[in-house]
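Novice: Pasting a predicted model and its sequence here:
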Amino acid sequence: MNQLKKNILICLQDIKGSGKFASIRTADFIFPGLEVETVGEVAYPINQFQAKALIQVAHKAPFGKGSQTIVDNNVRSAWEIDADKLHFNNPNWNGFLGKAIKNIKTDLGLEDYTVTAHLYKLLIYEEGDFFLSHKDSEKEKGMFGSLVIGLPSQYTGGELVIRFDGNEVTADFANANPGHTLNYAAFYADCDHEVKLLTSGHRVCLVYNLVQQKAGKKIEPQSLQSYAGRLAGLFVENNTPNNPYIILLGHQYTPKNFSEDALKLNDRAKTEALLLAAKQAGYYAKLCLVTSYLAGTPEYDGYYDDEENTEMGEVYEEYLSIEHWLENELPAFDEINFEEDELLTSFPLNEGEPLIKESTGYMGNYGPDIMHWYHYGAVMIWSPEMNAELLYAQNAATQLNWITFFNRAQKISDAEVASVKDMLTEGLKGRSRSDEKENFNAVADWLVNRNEKVFLTKLDQERLQFFFEKIDSDHWVKLFQFLPVENTTIVFEKIVGDITFPVLEKLLGVLNTMIDTGTLKSITLQQIALLPDHFKKLYANTKRGISAAALSDLFQLAQIPTEKEWVKTIVEALTKNTQWEYIHNMLVPKLLTAESSEFTEKLLSFCREYLQQRIDNKPQPPADWSRPIPDTTGYSAQWKILKTFLESPDETVFDFRKNQSERSKMELAIKNVVIDLKTETIKKGSPHILRITKTQDAYNRLMKSWHKDAALLENMK
């Protein structure tokens, strides 16, 4: 296996994209017409008086440190002016930018991509200024690099050194002919770069963010097919791979800006070759981000002075995982964890700057805990047999997404077929993320596509009821049309055995959908005839009502000519233990909008009688101010104190002057029961008084319900 990995990496090392990691060019001078607010238009070459005037309106240039932006002259010493203070009076300046971007696209291998330059800052370096090696942060969506345009001025030093993957180039604008040329350098944000110490004069430059817009056609060198063929042969050389091939590309990417169009340098060509190779080998392939997480303590040299930029000392936690998947025709997996020796990489992990740094901060005399996240672009390639194994560890939503994919696929392996059967029999119950939608209709499509006519009949009752609730009514009709009549009968018998409310509600919806399907009408009528037994059984000892959707389905089914006993039994069940809230909020509103039938009229008649009876028994206010002691075992001491007050027909206020602890206990005793008492704290004197006042809340609640009854009954006339 080690030799196989080595051969794959050797093949990938030979794949080179069409671009370089930096573009350094010189162009004929054109007046930018650059005007700086409060300074005026800049003349060229920029002399020391203009440079100092620019510094007067500038501020010290900060740099990114973890999630913060800070100023530290030991890391970066320079001045900057924000883009909103800069204006260009020469309309030809945009033409210069367009030509520069065209050259940059050629150098960086982006000919088929739409790239724009967004002005970011004007930078001024004076003698002694510098910027230590760093990577540019992604300052806006789609940003993939930076463009630095040197404005003519006299200076020495200040070389821009750009490094990537062991290679280095230098943009030395100080040696150019000032006043006659414009010099610029563009590079990927993933490159390390620094500005060397300025030894004299002033270095002034414009900085733009390079932003990649929607891409055109992908770069596809002619050699990719041959590389793909070699790679495909290597993949299938190992007939039974124990793990997926997880192949790291050359760059890190933020999850927000990771896309196939945003791949940098050779990553594009390598990705294309790998995807082609997987297809040729009959394997699956998916672009992803490999996350390397490290948590540890900083290197200790006697004191902690820089909690985020200090070197990590002892690492006490680390893991590798794939959490971010790029969308394509394949469903994404859940998070996959693995060991470092399972990776295929040509470079060591966790060297250089991580994309994300966090720190817990200082804790007394102890240094902070430091967390680093590296996000490497990668391609995962795996066989259909390995896919069958991976599916077992996924949550229900992911498994169902794969079943949906299999329903569209022309061919899947025997191992994958077996894994789906196992999931249908015992799986698909794992917890999915809250943002994932579980598509159980894929199960119905699978059974039809695979011509599984007896599978459902062999499931145990609990499992079958689980699927019955999850699959929508239209797909159940599709299934029943597919199954032989005798198998459909068996399925229904299992579904309604030990019926539950969720199953009953779903059954009403399925039958309502089936009734319009001619081939299923006979069996539908049989099941409708059994509904009274289901209602009678479920409503024997419950006050629960069925949902609004289920009521609508039931009213529709009641339009079918049925026996009078059918109507009587279900009406009696629905009205046996009906609660006030259900009648007001569910039953009557649905009845008022339903099509009239014997069934709905009987329910309406019951509701009218129920409401009239309540109206005829109008609540009466309490005869006096005595209130019953609540039937509770809690706070017995407090209720003993209040006993005489509650029993009194005349007293309405009780002042309880005690310390805060005793007042709090009394308040809790009152809050924990339903009783006509309210409390307030009188903060006069010491200790304070908890004033307890009798109310008529119970009577007011009854009257509020009575008025609602009257209004609803009036609406039913």
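Specialist: The structure has been received and is ready for your questions.
Novice: contacts and neighbour counts: CA atoms only from here.
Specialist: Will do.
Novice: center of this protein, which residue is that?
Specialist: residue 435 (6.2 Å; Cα atoms, centre = their mean).
Novice: in what helix or strand does that residue lie?
Specialist: For residue 435, there is no helix or strand it lies in under DSSP states H and E.
Novice: for the residue nearest to residue 690 when sequence neighbours are not counted, helix, strand, or coil?
Specialist: Spatial nearest neighbour of residue 690, chain neighbours left out: residue 681 (4.6 Å); criterion: Cα to Cα, 6 or more residues apart in numbering. Three-state assignment for residue 681 (DSSP: H, G, I helix; E, B strand; the rest coil): strand.
Novice: From residue 661, how far off is residue 681?
Specialist: 13 Å (Cα to Cα, to the nearest Å).
Novice: what do you get for residue 355?
Specialist: 53 Å.
Novice: Neighbour count for these two, which is higher?
Specialist: residue 355 (17 against 8; other Cα atoms under 10 Å).
Novice: How about the contacts made by that one?
Specialist: 252-254, 372-375 (Cα atoms under 8 Å, 6 or more residues apart in numbering).
Novice: Would you mind checking those for buried ones?
Specialist: 252-254, 372-375 (16 or more other Cα atoms under 10 Å).
Novice: which pair in those spans the largest distance?
Specialist: 253 and 372 (14.3 Å; Cα to Cα).
Novice: returning to what we had before: same list (the buried ones among the contacts of residue 355) but as a markdown table, adding distance to residue 540 and secondary structure.
Specialist: Formatted as a markdown table, the buried ones among the contacts of residue 355 follow (distance: Cα to Cα, whole Å; DSSP: H, G, I helix; E, B strand; the rest coil):
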| residue | distance to residue 540 | secondary structure |
| --- | --- | --- |
| 252 | 64 | strand |
| 253 | 62 | coil |
| 254 | 59 | coil |
| 372 | 61 | strand |
| 373 | 59 | strand |
| 374 | 61 | strand |
| 375 | 59 | strand |
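Novice: Return the closest of the residues you listed with respect to residue 706.
Specialist: residue 254 (61.7 Å).
Novice: so the closest one touches residue 375, yeah?
Specialist: Yes. The criterion here is Cα atoms under 8 Å, and residue 254 meets it with residue 375 at 6.6 Å.
Novice: Comparison target below:
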Amino acid sequence: MDLSNGETSELTFAAFYADCEHAIKPITQGSRVCLTYNLLQRGTGKKNKPITAPLYDSEADRAEEILEQTFQKSGAPAKLAWLLEHHYSPAGLSFSGLKGRDAALAKVVRHAARRAGCALHLGIVHIEESGAAEPYFDMDYGCAPTRGRYYDDEDNDDDMVEDAEGGDDEFEVVEVFDSSRHIDQWIDTNDQAVEFGSLPIEEGEILPAAGLDGEVPDQQRLTEASGNEGASFERSYHRAALVIWPQDRFVDVLLQAGPAAALPYFKDRVKALNSLPAPAADRRTVHSIAERIIAVWEATRNGDYRRRDKESDRSDMIALLGQLADAPLLERFIAGVVTREYDGSENQAMATNVRGLVGPIRAGQLLSHLAIENMRFFPTACVNLLWRLTRELGLESTADWIAASREIGAAIVRALPDLKQRKPDRPDRDWWRIQKAKPVDDTTVANLLETLATLNASTLRDAACKSMTANPKVFNPATLIVPVLQLLRERNGDAVLSDKEFQRLWAHSAEFLLARSEQPPQSPKDWRQDVKIVCRCDDCRELQAFALDPATQTHRFRVRKERRQHLHQQIDHHRLDMTQLTERTGSPQTLVCSKTRATYERQCRQYNEDLASMAALHPLLGETEGEVQRLRARMDAARQRCAPGLIAGDRRQRRSNFCGEKTIIGFEGEGLPLDFCCIRQAENRDCREDMLLPAVNSLWLACAAYTRMRDDDVERRKGN
């Protein structure tokens, strides 16, 4: 409708009801005035009584009868979704905001549902289809212009709106290959959002049956034919609907979307049951709901639903079963669901509710089996569960509960030797769950040792320490055991000094560090890299000769692409310290390999880290006799050995202007390490002495200023 008018003395206007679909184009010139008002119609009788909306009593009675008959039939649908006429956004969807006939329909269905014992909600129905299509051709323009474009009836672009109105006129649907239907964005009769998730729609559950015939899709795309594939289409509809189902099937309908969708409803029922004295029939009903939820949970696995269960869902279910005080169902849920899907988020809920509902014998069986099944990927979580359980028991621990806790601890300790450092990429269909597993840390080990000590399980502590010392890849003495010992000393003070297991772990860490870093790494004297390449092709023989050459640092391989790839694979497979760059000039191109000091630099970093670990380990045990004292003396010697000597590394590397070689020297002055570049005259005969001495003196002065060494100490070091 064009309301533009060139005559300034005239006013062009349009009037329409507010619930009519309309769109107003942007005003480019002039002004737009909108007048909004209410129309009231009064009767003509003497009382002048205003006309009110109809009550629809007879319609509600008829709707009640239809609902009862429909849901009582054999093979009746689980739910019904009646599509509304108007378009509503998810944010604006509410019973109070329905318009025209939609509001009247909702009023009738609301009364009928209450009488028929049905639940009523609003939701957004999503229907998505794709398949083969046959485009219509225009004699003047060829194929339909809508090909390969998206259409949205909310788009403000004029051409897009016109194309969308064309609907299926631009192509003919040959066959629907894929179709999906679901409902979400739930609103209850109090206009409150409800977290039911995405419920699938089965065949025959949408009414009217032909409600979308002739309707323009909200989104539509036609893709032209290419190669051997014909034209295809994609389209989707998004419509608001009244969704209704019997109250006695409430949980069954929600379980179509998975167990998590039924938890809010189950939570409300448990809360209502515990708030007031409830009849035995209501209690049996709630227990039946819990059984159905657990049965569906047992029969499926996480990830089988459109909305994957949240981490807290299992914890919520455990807490609800605890509030319901149903020990058999709690045991069943832990054994059948939690053990299979465990990731540690359930620990607090299990520790709290198992103590109150499940007896110690059964608790020991359940949780020890859980630990056996999950220690491989969740050792930290399993130890945390035992730690939380002992904290929940506290001073109330009886002999039976101590025995149950020891049973769980034994399952954990038996699994320690089989722990591996790396997790598989995709061990099974639950790979996404296993990605949440945390590596063993110092808190986990300290909690395990302290918990076993609390349980007086000395045999288990001894076995745990033996497993840790035998598996240094997982229980690394430098990066894990030393922090564990520090944490135990911090928590327990001098009491740990007489602990046999503490002393064993201390000695194990000291021996490990000394075996690896008692002597500083030796700087390589040339560029030789010892390697034996199995492949005997010409390129690999040339590569091996280059690796063994002590004088050559760079070599060029001018070979074809597949041969360059072969060389890349051999270098990576044998872990040669070489950079690999391709000069993309000429044909064939050239692979330039340059030797590096990567292995030596790694050794230096590890050496410096081990010295720091020795420094942290040394004071954890006081002055003692025997083997401990000898280990302390060796660590002292190892730490002192590095102070005046060379410690090669890779921090703050600088290239010398004289010899062109990187050499890092570390000194300890007042406890602060200092790395700087030293020029070695012996390794570069081209450097003149009169150039070297001023540079060396400058470096020494910078070193002295940085570390605030005493003047006499500087002179002593210069003399050395």
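Specialist: Thanks, I have the structure now. In this text the structure is predicted, and so the values were computed from the model without any measurement.
Novice: TM between them?
Specialist: Put the two chains on top of each other and the TM-score (TM-score structural alignment, normalised by the length of the first structure) is 0.62; 530 aligned residues with a Cα RMSD of 4.4 Å.
Novice: hang on, the earlier thing: looking at the second structure, which of the contacts of residue 355 of the first structure hold up?
Specialist: When the contacts of residue 355 of the first structure are mapped onto the second structure and checked using both residues aligned by TM-score structural alignment, their matches' Cα atoms under 8 Å, the preserved contacts are 372-375.
Novice: re earlier: can you give me the neighbour number for the residue nearest to residue 690 of the first structure?
Specialist: Neighbours of residue 681 of the first structure (other Cα under 10 Å): 15.
Novice: What residue in the second structure is paired with it?
Specialist: Aligned counterpart of residue 681 of the first structure in the second structure: residue 582 (TM-score structural alignment).
Novice: again, but for residue 692 of the first structure
Specialist: By TM-score structural alignment, residue 692 of the first structure lines up with residue 593.
Novice: got a list of what that match touches?
Specialist: 554-557, 578-581.
Novice: burial of the aligned partner of residue 655 of the first structure in the second structure, as a residue count?
Specialist: Mapped onto the second structure by TM-score structural alignment, residue 655 of the first structure lines up with residue 556. Counted with other Cα under 10 Å, the neighbours of residue 556 of the second structure add up to 16.
Novice: Quickly note the distance from residue 556 of the second structure to residue 592 of the second structure.
Specialist: 5 Å.
Novice: Which residues lie in contact with the residue nearest to residue 690 of the first structure in this structure?
Specialist: 688-691.
Novice: Just to check, residue 88 of the first structure is in contact with residue 40?
Specialist: No. Using Cα under 8 Å, residue 88 of the first structure is not in contact with residue 40; the gap is 11.0 Å.
Novice: now the strands: where do they sit in the stretch 51-200 of the second structure?
Specialist: 80-83, 118-135, 137-138, 142-143, 171-187, 193-194, 199-200 (DSSP state E, counting those that start in this stretch).
Novice: so which of the ones you listed comes closest to residue 165 of the second structure?
Specialist: strand 171-187 (13.1 Å).
Novice: and the angle from the closest one to strand 118-135?
Specialist: Angle, strand 171-187 of the second structure to strand 118-135, by axes from the mean of the first three to the mean of the last three Cα atoms, to 10 degrees: 160 degrees.
Novice: can you list contacts of strand 171-187 of the second structure?
Specialist: Contacts of strand 171-187 of the second structure (Cα under 8 Å, 6+ apart): 90, 93-94, 121-136, 144, 193-202, 222, 233.
Novice: Also stretch 641-648 of the first structure?
Specialist: 625-629, 651-652, 654.
Novice: Mind doing that once more with 10 Å?
Specialist: 624-629, 636-637, 639, 651-654, 656, 666, 676-677, 692, 694 (Cα atoms under 10 Å, 6 or more residues apart in numbering).
Novice: Could you list the buried residues of that stretch?
Specialist: 642, 645-646.
Novice: do stretch 531-540 of the first structure as well
Specialist: Neighbour-count burial for stretch 531-540 of the first structure [16+ other Cα under 10 Å]: 531-532, 534-536, 538-539.
Novice: again with stretch 372-389 of the first structure
Specialist: Neighbour-count burial for stretch 372-389 of the first structure [16+ other Cα under 10 Å]: 372-388.
Novice: ditto for stretch 450-457 of the second structure
Specialist: 450-452, 455, 457.
Novice: closest to residue 259 of the second structure among those?
Specialist: residue 451 (35.0 Å).
Novice: just the buried members of the contacts of residue 681 of the first structure?
Specialist: Applying 16+ other Cα under 10 Å to these flags 688-691 as buried.
Novice: where along the stretch 1-150 of the second structure do the helices fall?
Specialist: Using DSSP state H, counting those that start in this stretch, the helices assigned to the stretch 1-150 of the second structure run over residues 57-72, 100-116.
Novice: Reformat these as TSV; add distance to residue 34 of the second structure.
Specialist: As requested, those are exported to TSV (distance: least, Cα to Cα, whole Å):
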stretch	distance to residue 34 of the second structure
helix 57-72	38
helix 100-116	22
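Novice: just these: most buried one?
Specialist: Most buried of those, by mean neighbour count (mean count of other Cα atoms under 10 Å): helix 100-116, with a mean of 18.
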